[in-house]
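Asker: Predicted model, plus sequence, below.
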Amino acid sequence: MNTHAHDSIRAVQWTGTHLRLLDQRRLPHESVYLDLDTAPETAVAIRDMVVRGAPAIGVTAAYGVVLSARHAWTRDPAHWRDAMQADLDTLAASRPTAVNLFWALDHMRRLMDRLPDGVDPTAELLLEAERIHHDDIEGNRRMGELGAALIEPGKAVLTHCNTGSLATGGYGTALGVIRSAYAKGLIPHVFADETRPWLQGSRLTAWELVQDRIPVSLLCEGAAASLMREGRISWVIVGADRIAANGDAANKIGTYGLAILARHHGVRFMVVAPTTTIDMEAADGSAIPIEQRGTEEVLELAGKRVAADGAGAWNPAFDVTPAELIDAIVTEKGVVAQPDQENMALLMGAKT
């Protein structure tokens, strides 16, 4: 059985000369690709959510380093590392919560430090960015297999935000598990939260599933409790932007509430993310920075104000789900059941 049949989308591409991103702000009505030639352009694309999802942000940032190196070598080949510093800082400042961004930049920096002076670094950095991209896709497929193995056949699943090919190098994390499980005949249907205020569920996840011919129904976040009470789903399957050393997981706002609902209704809760998302320096979820975004995202819809004049808004982009509400964390290195500090350390090969 071909578990990769339901996998047709690549949102991050290297054309051979520049970076090409599918503008996710225009989906589902338009498929528009942006061609980027500089690191500052790449940082703006990350900040403004042309590309989003922690793994995709990391892959994009790695290609951003390549663009920076190419320009730095052209401007000042004798001091190309120094010439890249402002670009690297700009990339690092683009989104604060997604730890994959910082992992990718640190990884590329370490390679930069090893490269010889007097030689154009662009080719070697490009090879490494392409390796990061390839490894992300292969890791996602591995997670898809591991996560699908936890699912008993017969019931639908619920997902939140977008964790598919649009949010990664390809195939997806939580949506990769769903793709794999659907291909194996384990799940008949997918329910997707709209995911307000950016509507990643309705604009992106539903679009991906429709493209790959996987049956999907949208619901408002407020309908999730009723869906669970009716016994129609067996798992909530979500991604993560950062996972702390004890297994607390930061994901798109609304995930925490789903975990509470799932525990009450006897529905299991799965977090799917690569090990590059795990931050062993963050002892628990309280150490994870939570991005606060502009109030206009809540007060407006498609650029038009829908809230009463004079009303304010609170707009955290993420929340933290405590480890005790998570039944399994699925990574490319294995599955952590009932995550805690000891089990996370075993996965990461660290000492408790």
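Answerer: That came in fine, so what should we check first?

Asker: Going by C-alpha atoms from here, please, whenever you check contacts or count neighbours.
Answerer: OK.

Asker: So which residues of the chain form helices?
Answerer: 39-47, 54-75, 80-92, 99-114, 122-148, 174-183, 200, 206-211, 224-229, 255-265, 296-299, 341-348 (DSSP state H).

Asker: so how far is I253 from the residue nearest in space to the middle of the chain?
Answerer: By Cα atoms, centre = their mean, the chain has its centre lying nearest to G53, at 2.9 Å. Taking Cα to Cα, to the nearest Å as the criterion, G53 is separated from I253 by 13 Å.

Asker: same deal with K155?
Answerer: Here K155 is placed at a distance of 25 Å from I253 (Cα to Cα).

Asker: do L219 as well
Answerer: Per Cα to Cα, L219 is found 16 Å from I253.

Asker: Just want to know which of these two has more residues nearby.
Answerer: Higher neighbour count among L219 and I253: I253, with 21 against 17, using other Cα atoms under 10 Å.

Asker: Who are the contact partners of the more buried one?
Answerer: If a contact means Cα atoms under 8 Å, 6 or more residues apart in numbering, then I253 has 316-319 as its contacts.

Asker: In a markdown table: the helices of the chain, plus mean neighbour count and distance to E281.
Answerer: Output for these, formatted as a markdown table (neighbours: other Cα atoms under 10 Å; distance: least, Cα to Cα, whole Å):
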| stretch | mean neighbour count | distance to E281 |
| --- | --- | --- |
| helix 39-47 | 22 | 24 |
| helix 54-75 | 26 | 18 |
| helix 80-92 | 18 | 17 |
| helix 99-114 | 18 | 11 |
| helix 122-148 | 21 | 22 |
| helix 174-183 | 27 | 24 |
| helix 200 | 24 | 29 |
| helix 206-211 | 19 | 34 |
| helix 224-229 | 16 | 33 |
| helix 255-265 | 19 | 22 |
| helix 296-299 | 18 | 31 |
| helix 341-348 | 17 | 11 |
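
Asker: Included below, for side-by-side comparison, is a second structure:
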Amino acid sequence: MADQQARTGENSRPTEIPAIRWEEPPEGPVLVLLDQTRLPAEEVELVCTDASALVEAVRSLAVRGAPLLGIAGAYGVALAAARGFDVDEAANALAGARPTAVNLALGVRRAREAHRAEFARSGEEGSAAAAALAAARRLHAEDAAASVRMAEHGLALLGELLPGGGHRILTHCNTGALVSGGEGTAFAVALAAHRAGELRRLWVDETRPLLQGARLTAYEAARSGMAYTLLTDNAAGSLFASGEVDAVLIGADRIAADGSVANKVGSYPLAVLARYHHVPFIVVAPVTTVDLRTPDGASIEVEQRPGFEVTEITTPQGAVAGAGGGIPVAPLGTQAYNPAFDVTPPELVTAIVTEEGAVSPVTAEALAELCARSRQVTIS
């Protein structure tokens, strides 16, 4: 079950946006989410008391972004355990809520394994639930730390590729504090450039059809005092042709073993434009987004979203709504092609930046070595 409540208090910096948090009121533990579907008009929180409510929040994009989905998945398992629900049933439902985002299944798996191991050791449901929650909290902290290191590595790479500063960065979708336990992935790099006085302009794709760039990235950029400009997705070509883009920075929902990158649909056309115009195309994502079990881009399952997201636009309160709750902009019965993601092949990616450093050129061997190094660091 999910309840809604309005947030109170003064606006805070993006690093303080509570995109997700665990609370333990007297009536029992809950997972609290900032409802991203309501931004930027209003800051409303969803209070999830069970895994089914969290699954719905994931599918509706109230909570989204690869790293944050991993954190949410782990907390969802902990919530099911703490409230006495079937943990395996909850874990399976959560892991399948959005198939392209590899971090979601990873977070679920980490919390479920912690729960199983502790229950096998102690036979106590309470201690097993506590173990699942501890695993979720560790993942949350790890992601925040990874965000800091990705920003550092990304800023250093920009300095190497674009000496002299004054960067004009184009980004797609939302990759900031709203998708992370910290300040984000690609957006965190742009934010680091801004703080260093090296960001001249952040170009923000609106990101059709759900406008995560217009609603969320612009929201975070404004709160950070960044110089930013919003553009329609199909204006990007004109921007490149005018020589106004120095680098493209995007996130990722899954990176295959060969370096193919699945990200919000519209990313692949930017990679093609960047290659033609000799502009670096940089992917910023934690190592957990690299899925060595997915051999190549063709093996990535691409989520297909409902057609009404394309044939309707989100309505203000009181407007006449269509089948999906929006204002129809296409004739009744129009079919829509609405993949949530597209896949960019590795040869179009200049570099992949992770918390363990950058990979360039992007090859299967380099990614495998990066993941092996990451495991060694984690173990030690």
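Answerer: Cool, got the structure. All values derive from a computational prediction rather than experimental measurement.

Asker: how about E124 of the first structure, what's its match in the second structure?
Answerer: In the second structure, the residue paired with E124 of the first structure is A131, using TM-score structural alignment.

Asker: cool, and D87 of the first structure?
Answerer: Match for D87 of the first structure (TM-score structural alignment): A90.

Asker: re the thing from before, looking at the helices of the first structure, which is closest to I288 of the first structure?
Answerer: I288 of the first structure sits nearest to helix 99-114 of all those, at 9.4 Å, using Cα to Cα.

Asker: E16 of the second structure: how many residues sit nearby?
Answerer: Residues within reach of E16 of the second structure, counting by other Cα under 10 Å, total 11.

Asker: What's the separation between it and S224 of the second structure?
Answerer: Distance, E16 of the second structure to S224 of the second structure, by Cα to Cα: 11 Å.

Asker: now do L270 of the second structure
Answerer: In terms of Cα to Cα, L270 of the second structure sits 25 Å off from S224 of the second structure.

Asker: W22 of the second structure too?
Answerer: 26 Å.

Asker: Equivalent analysis for T185 of the second structure, please.
Answerer: Distance, T185 of the second structure to S224 of the second structure, by Cα to Cα: 15 Å.

Asker: quick one, what contacts T334 of the second structure?
Answerer: T334 of the second structure makes contact with T311, according to Cα under 8 Å, 6+ apart.

Asker: picking that back up, just the buried ones among the contacts of I253 of the first structure, please.
Answerer: 317-319 (16 or more other Cα atoms under 10 Å).

Asker: Show me which of these is closest to N140 of the first structure.
Answerer: Looking across these and measuring by Cα to Cα, the closest to N140 of the first structure is F318, at 22.0 Å.

Asker: show me the contacts for the closest one.
Answerer: So F318 of the first structure contacts 250-254, 290-291 (Cα under 8 Å, 6+ apart).

Asker: Which of the residues you listed are still contacts in the second structure?
Answerer: With both residues aligned by TM-score structural alignment, their matches' Cα atoms under 8 Å, the contacts of those that the second structure also has are 250-254, 290-291.

Asker: My guess is G181 of the second structure contacts R138. True?
Answerer: No. Contact criterion Cα atoms under 8 Å: G181 of the second structure and R138 do not qualify, at 10.7 Å.

Asker: before we move on, back to that, any idea how far the match of E124 of the first structure lies from G107 of the second structure?
Answerer: Here the criterion is Cα to Cα. By it, A131 of the second structure lies 14 Å from G107 of the second structure.

Asker: How about A41 of the second structure?
Answerer: Per Cα to Cα, A41 of the second structure is found 30 Å from G107 of the second structure.

Asker: repeat for T175 of the second structure
Answerer: According to Cα to Cα, T175 of the second structure and G107 of the second structure sit 18 Å apart.

Asker: How about L133 of the second structure?
Answerer: Between L133 of the second structure and G107 of the second structure the computed distance is 11 Å (Cα to Cα).

Asker: what do these two both touch?
Answerer: A74.

Asker: The counterpart of M49 of the first structure in the second structure: neighbouring residues, count only.
Answerer: Per TM-score structural alignment, the equivalent position to M49 of the first structure in the second structure is L61. Neighbour count for L61 of the second structure, taken as other Cα under 10 Å: 15.

Asker: Quick check: L61 of the second structure touching T37?
Answerer: Yes. Applying Cα under 8 Å, one finds L61 of the second structure in contact with T37, separated by 6.6 Å.
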